[in-house]
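In: attaching a predicted model along with its sequence, questions to come.
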Amino acid sequence: MTENAQQQPSAPATDLPTQYAPADVEGTLYERWVDKGYFAADAKSDKPAYTIVIPPPNVTGSLHLGHAFQHTLMDALTRRKRMQGYESLWLPGMDHAGIATQNKVEQQLAEEGKSRHDLGREEFVERVWQWKEEYGGKILGQMRRLGDGVDWSRERFTMDEGLSRAVQTIFKRLYDDELIYRAERIINWCPRCLTAISDIEVEHQEDSGELVSIRYGEGDDSVVVATTRAETMLGDTAVAVHPDDERYKHLVGKHIKLPLTDRTIPVVADTHVDPEFGTGAVKVTPAHDPNDFAIGQRHNLPSMTIMDDHGVITVHGPFLGQDRFEARSAVVGALRSQGRIVAEKRPYVHSVGHCSRCKTTVEPRLSMQWWVKVAPLAQAAGDAVRDGRVKIHPEDMSKRYFDWVDNMFDWCISRQLWWGHRIPVWYGPNGETVCVGPDEEPPGTEAEGWTQDTDVLDTWFSSGLWPFSTLGWPEQTEDLRKFYSTDVLLTGHDIIFFWVARMMMFGLYAMDGEVPFKTIALTGLVRDERGKKMSKSFGNVVDPLDWMDKYGSDALRFTLARGANPGTDVPIGEDWVQASRNFANKIWNATRFALMNGATVEGELPAAEKLSATDRWILARLNETVEQVDAYYEDFQFAKLSDALFHFAWDEVFDWYVELSKTTFQAGGEAAQVSQRVLGEVLDVTLRLLHPVIPFVTDTLWTTLTGGESLVIADWPKDSGFRDEAAEREIELVQRVVTEVRRFRADQGLQPGQRVPARLTLDGTALAPHEAAIRQLLRLQPEGEGFAATATLPVAGAEVALDLSGVIDVAAERKRLAKDLAAAEKEKAQATAKLGNEAFLAKAPDQVVEKIRGRLAKADEDIARIAAQLERLPRA
């Protein structure tokens, strides 16, 4: 089953401390892995490549549970592939996070009483680099704590020289192919961050505002429009109605007076207007609304920008210099005083966009920006999934992907920031525009009237190149040839739009149609144990380091993996992490027991005819588990594979095989030697199977058990094909007997360790060879003199007779059971009466009736169970 288990000498049991202390193991062990170069991938290797690039965390951040969740799964995938003989590369790195990082440094400057303008662009950017060096490594240290098996020699940063060259190269290519252009369009503007932000960086939430209806014009030549942004009327350049709306046909083509101004504006007919909504007339502000901008383009309307970068009104008049929200109230007040307000609705709850970085209300605004023409790129990104070159897992998430790439608008890529990749375009003294590639010199100097564009690129532009820029593109490096396309992109379903689609578009474009990854494995989001989103405002955010400090990194990893069903959110609570810590302790203690009882990996496994049924059973179950775990890995079913390993290790290996083998170990001889070798094999393979998810405790135990160098570079187990249905049926009978008698003992109030005289009639059954083990597991001592069976249990074709006289207080037990029986009979009578009441059944909801039927069924079960217990009790 494992290729090199027999090659390693067994180590002594004394190498293991009596208790597992994660803090004493994890840090030292991780640094040993790194120092040995286990995670370093070799581009010259003849092994098949397996590549995952890490979704680069922001340099501003720290490890949160979402990171820990996805990193655990990516680490498990790459560790397993490495053990399977692949040249496994998990490439780490960080994103420069333009807006977020600039905000951090600006906040730092504000504490010093300065702004970035006090420093100037060059000095401010240098200050950001200093901040990055000081604080940016925090998350990398936390990744080491978690056990991330990444190739640190290939760590990348989106502002590194090589990645910057990739950004400039692809910008130039897209520009030359007329897929990047500059145009004046409506964008989302953040008055706090003072930059454009893309649609997907706008968070919409329900805000309470005011809807006011305003009368424009006079008499029969008037029209009523409604708005939640009254201040924008100062920039209205038309009123629009539907061309078929009979109410307004007499107004189309006319001009009406715009209140509070000295302007008149036309009434235009446009099919965009819904005549059934509101009054059927809308105000048109082309410079401050995307739909209005489109109307303005169709009707050649002027666009009037009425506020500056900070959201302050710039139109001359009584509102000049007012903040947009201050002006909103002032405009409504002025309209009210003129009798122009027809109706007011307050509060009016509606969806309002907010900057995802600083939560400021976004302002739609006409602005000259740089754009990517996405139509051909998005078409290619959609086709790659449709024709099967890229698989999305789970498959039902494909719809969300197609909804985005099939309906994508051109992408605004310019940001009015100083931190980021500066747009490589120069403007000349005579209106020239020149895009400069990475090996080209600027067309002229500032002294000659040439200036570079002051904007930087959207962070997602550079991170969209991540799968190939990190491997050395645009150079044709060994890394690029070996490790591209990457195999799996594992990421949250929440950034399909931000990142996944961008990488698909750029990867296909830059790499001549070669996909950036073969599989997109989408995960859910981590939530608290009640399924609630984790948020500082909810007070339920957990620092994963706290749980790792308290329970160990393996415990956190196993908890996260055990909740990872594809595409669905993952609830997590501290109790579950504690339970995973208990599992790690169980593995530790069971391995110590095995070593103290001679478990070994030395030599070949004995031939099948030398194995007991117990040995054959556990080896069959071991191979079935290998097969099952492999299938789950290929389907990204981390929860199922973790659960399968948990139950195999705890239930079958530790609770059954180890316990069933104790009598064999105690007896000694050849049978004990066989079981020692089988137990060594089972532990060896089980630790290998568990290693990708819980690497620290498994590596420590495995090296002690086998004397091997490290599980990181050990072979992944293979299913040998060994199965033994007869042995499985035989052990199932043993389990039935033990389980049934244990249940009876518990029903009689016996303590687990309390010994009871018993006679086992097993002759002629498959249970006969297991009598010693059954007695030990059930604490059943030999019959002895004076044995008198007071209870007899027929089970699995055998008979277990127990002498409970002197072991339990029969009178007290009869009294307790009689009381329970009376309660069950009362419950049955009440439920029967309700279900026999026709009036009740006619009025009661279906779920209430079903609940009462369930109570009746439960009462019947309880009555039968208690009656059987009373029947089995010794007679007084």
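Out: Looks like it came in fine.
In: please count neighbours and contacts with C-alpha atoms only from this point.
Out: Will do.
In: please identify the buried residues of stretch 758-777?
Out: 758-762, 766-767, 770, 773-775, 777 (16 or more other CA atoms under 10 Å).
In: in strands, which of those residues fall?
Out: Per DSSP state E, strands hold the following members of these: 758-761.
In: tell me how far the ends of stretch 346-362 are from each other?
Out: Separation of the first and last residues of stretch 346-362 by CA to CA, to the nearest Å is 21 Å.
In: and the comparison structure, right after this:
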Amino acid sequence: MTETLPHQARADLPPQWTPAEVEGDLYERWVERGYFTADADSDRPPYTIVIPPPNVTGTLHMGHALDHTLIDVLTRRRRMQGYEVLWLPGMDHAGIATQNVVERELAKEGKSRHDLGREAFVERVWQWKAEYGGKILGQMRRLGDGVDWSRERFTMDEGLSRAVQTIFKKLFDDGLIYRAERIINWCPRCRTALSDIEVDHSDDDGELISIRYGEGDRSIVVATTRAETMLGDTAVAVHPDDERYQHLIGTEVELPLTGRHIPIVADPHVDPEFGTGAVKVTPAHDPNDFEIGQRHDLPALTIMDERGVITAHGPFEGLDRFEARPAVVAALRQQGRIVAEKRPYTHAVGHCSRCDTVVEPRLSMQWWVKVESLARAASEAVRDGRTSIHPPELARRYFDWVDDMHDWCISRQLWWGHRIPVWYGPNGEVVCVGPDEEPPGGEGWQQDPDVLDTWFSSGLWPFSTLGWPDRTRDLERFYPTSVLVTGYDILFFWVVRMMLFGLYAMDGEQPFHDVFLHGLIRDAAGKKMSKSKGNVIDPLDWLDRYGADALRFTLARGANPGADMALAEEWAAGSRNFCTKLWNASRFALMNGATVARPVPARDRLTDADRWILDRLDETVSEVDGLFEAYQFGRACDALYHFTWDEFCDWYLELAKVQIAGGGERAEATRAVLGHLLDALLRLLHPVVPFVTEVLWTTLTSGESLVIAEWPARRGAERDGTAARRIAGVQKLVTEIRRFRSDQGLKPGQRVAARLSGLGEADLAGHEGAVRTLVRLDAPADGFTGSASLEIGLPGGTVTVELDLSGAIDVAAERRRLTKDLAAAEKELAGCEAKLANPRFTDKAPADVVAKIRGRRETALADIERIKARLAALPGA
């Protein structure tokens, strides 16, 4: 604010908001006072959210910051509304990611995990976790996460490990876990199966080789990007209705380089429009080929080992897969089998998300969850409304997955993780051991060497963290959880798995009532962030430069259900400016006696401005409540932003200055209204910007903390339409006069004499003093003569404003400025018209570009007309 009116000044607030000096100590105070610790024995309604557990290897990235901000907004608001809130924190052991980190550390010592052995290696990982793991937990404190640190969990702590073993045993005994040989994603570098989410797909340059199998009219041509896999072909497949190959279906053809004969089969999976319409079938090295092999009872020949090295007997044995590829092509070329070669050939290739190695589909013996009945239950829970998905349009994607879900591969060939609780006996015995059972003893018994997929343990998160399989007080009180907040990108990988396990383990009780799915964060141009592109935004950098509140407000304001967010630094700067605006406005109000000690007077003792802003506060409370209930974070923050900046700061505070300056009963009423407004506004903003609001509110009210303050409610008074109409009139008058002053070349603070006519007819006679103060207009003296005037139409009538500009402006300087502006506008017009007159531009340029030039032309025309009118109005023109 630019001026302070005389009153009892308060020195409680420093001149500037400096988040770095406040946030850390303030957060620790909240934690020490136990504000975030949930009481399972309270009689308040429960509200529970479990944190999407970040990897123990992780640091805070923008996706985490968005997740945590939105959850904190929800939980802080519910706490203020009187709920017993539990926001439960924790971390995921992140099997493959953590193992890779520790293996890299060992490599620096010239060692591998095999040098240490399994037991010593796992101990080394625990040591790493104790020393370096969980950096993100400290960063969560910087962001302001109101989590219950007393209930922090880890997916491999004793309680959660017991839950994992319990549900594995239950699923095994119910026939829902089995072991079978199937195609999986395999990383030859990490030497483990991968889940689909651990595979990153990119468009890579490769080659497409067309190979002729057989001779003469009995031959058939297939195309492949992986020529080396032909060594494992056990058939060629064509579409049953493809007339080109009817005479070959049921016959055999010789597989080049091997001497083997393989059948030509008919399968509806084949697309006759793609390539030659004939495909090679390698059941052990392609998921689609595996399915074809199953349908036609084809053998599956594994032709490479876990390292990606060729094992098929012959000249290629011992070659790495990428060495074997050109060798196989060369051998085929020598035999005259290459029909066509296309290089480069761009196609989608899967890479291990941890080490970027090209993933190899591989037939492997693995453990699986039979999902049919579990998925059916997960589908029904959403269809019957026990769980609601927000936004609703993403429910279709959920159903697409659960209604057509394939059995889930849960075993990983790692050492770090929950080891599969199955023992094999010397005579082929298989025993699954529960958490309270002793494993079988005696010679020859061995535990399965594999560990469970990380998603298996994180799928138990909503109930294992509350004490399951025991019926704990926490489990009874806080399950089902209230809402899950996460990105839509892991709807299948994590959300669906929690639904499967929650309904199964908790006797049909869903793990959460609501699922809120937000979008992904992208750069300012809408592109996916990646280190290789150099467009990654580090939230820690923004925390350092702008503060936690600014980062949180930026993320929450950009969060729309299911939609991606394009993030630019100017957003963060704008959010910092918003916090500064709130600080300055509150400081002004406090220094001018804003108080909550006195009640707001009866409405008949309030001014139009008071009644209008109180009504707008009521409307904002209702609007924000409805939007938060619908998970419309972005729209709720927009409503708060515009009420705070546009209405409270830009208008009511300016009008309040006038009312306070007048003194007396009206000034005291204004101070009470200011205090009430600020109290409610800071409560409304607290869930999104908790630090700055806490400092301001405790200063205003001397209350203990906003964290435990009540959420604001509507006052319930009937809206005063007359006050709203009058204030709208004042706003239009002030805006138009300010614009006119600017057009006349007056400086913002320059006072001039003016006559205002027609205020009575417009029902604004009582606001003349406020209007004059806000637009720097002095009352006219005797003999006043206006040299410039404007008319402002209002619903009740027209107000005429006459200003005396004699001596108020430097006419010569103003003419020079306007002449320069006119030349620039005419140059802009000429450039636009030249482009629009050129058919090569209008016919070939994108429609939006042409429309933009047309818009610039219209703006230039309007500017020229305005500047000419101003020049004509200058004295002596």
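Out: Structure's in. What do you need? A quick note: this is a predicted structure, and the numbers were derived from the prediction, not measured.
In: quick one: map Trp152 of the first structure onto the second structure.
Out: Applying TM-score structural alignment, one finds that Trp152 of the first structure aligns to Trp149 in the second structure.
In: does its match really touch Leu137, like I thought?
Out: No - using CA atoms under 8 Å, Trp149 of the second structure is not in contact with Leu137; the gap is 9.8 Å.
In: among these two, which residue is more densely surrounded?
Out: Leu137 (20 against 17; other CA atoms under 10 Å).
In: ok but that one is inside a strand, no?
Out: No - according to DSSP: H, G, I helix; E, B strand; the rest coil, the state of Leu137 of the second structure is helix, so it is not within a strand.
In: contact partners for the counterpart of it in the first structure?
Out: Matched by TM-score structural alignment, Leu137 of the second structure corresponds to Leu140 in the first structure. Shown in contact with Leu140 of the first structure (CA atoms under 8 Å, 6 or more residues apart in numbering): no residues.
In: tell me where the stretch 1-150 of the first structure has strands.
Out: Remark: strands assigned in the stretch 1-150 of the first structure by DSSP state E, counting those that start in this stretch are 49-53, 87-91, 93-94.
In: contact partners of stretch 556-568 of the second structure?
Out: Outside stretch 556-568 of the second structure, the residues that reach it (CA under 8 Å, 6+ apart) are 66, 69-70, 390-391, 394, 487-488, 516-527, 631-638, 688.
In: whereabouts in the first structure does stretch 687-696 of the second structure align?
Out: Aligned by TM-score structural alignment, stretch 687-696 of the second structure falls on residues 692-701 of the first structure.
In: typed the wrong thing, it's stretch 564-576 of the second structure
Out: Taking TM-score structural alignment, stretch 564-576 of the second structure hits residues 569-581 over in the first structure.
In: quick one: the helices in the stretch 351-500 of the first structure?
Out: Using DSSP state H, counting those that start in this stretch, the helices assigned to the stretch 351-500 of the first structure run over residues 375-386, 398-405, 459-463, 466-469, 478-483.
In: turn these into a markdown table, including distance to Ala829 of the first structure and mean neighbour count.
Out: What follows is these, written out as a markdown table (distance: least, CA to CA, whole Å; neighbours: other CA atoms under 10 Å):
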| stretch | distance to Ala829 of the first structure | mean neighbour count |
| --- | --- | --- |
| helix 375-386 | 62 | 19 |
| helix 398-405 | 54 | 16 |
| helix 459-463 | 68 | 23 |
| helix 466-469 | 69 | 27 |
| helix 478-483 | 72 | 18 |
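In: same list (these) but as TSV, adding distance to Thr271 of the first structure.
Out: Output for the helices of the stretch 351-500 of the first structure, formatted as TSV (distance: least, CA to CA, whole Å):
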stretch	distance to Thr271 of the first structure
helix 375-386	25
helix 398-405	25
helix 459-463	36
helix 466-469	43
helix 478-483	52
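In: so which of those helices comes closest to Asn430 of the first structure?
Out: helix 459-463 (29.9 Å; CA to CA).
In: in the second structure, what residues pair with that closest one?
Out: With TM-score structural alignment applied, helix 459-463 of the first structure matches the range 454-458 in the second structure.
In: can you give me how far the matching stretch is from the chain middle?
Out: 22 Å (CA atoms, centre = their mean, to the nearest Å).
In: and for stretch 542-560 of the first structure?
Out: Using CA atoms, centre = their mean, the offset of stretch 542-560 of the first structure from its chain centre is 16 Å.
In: start to end distance for that stretch?
Out: 13 Å.
In: mind checking what secondary structure Pro599 of the second structure has?
Out: Using three-state DSSP, the structure places Pro599 of the second structure in coil.
In: the first structure: which residue goes with that one?
Out: Match for Pro599 of the second structure (TM-score structural alignment): Glu604.
In: how close does its match sit to Arg263 of the first structure?
Out: 96 Å.
In: same check on Leu870 of the first structure?
Out: Counting by CA to CA, the gap from Leu870 of the first structure to Arg263 of the first structure is 97 Å.
In: could you do Leu119 of the first structure as well?
Out: Distance from Leu119 of the first structure to Arg263 of the first structure, by CA to CA: 44 Å.
In: do Val59 of the first structure as well
Out: 51 Å.
In: neighbour-wise, which of these two wins?
Out: Neighbours per residue (other CA under 10 Å) separate Val59 of the first structure from Arg263, with Val59 holding more: 25 against 13.
In: show me what the more buried one aligns to in the second structure.
Out: Matched by TM-score structural alignment, Val59 of the first structure corresponds to Val56 in the second structure.
In: surely its match meets Gly90?
Out: No - applying CA under 8 Å, one finds Val56 of the second structure not in contact with Gly90, separated by 9.1 Å.
In: need the three-state assignment for Gly534 of the second structure.
Out: coil.
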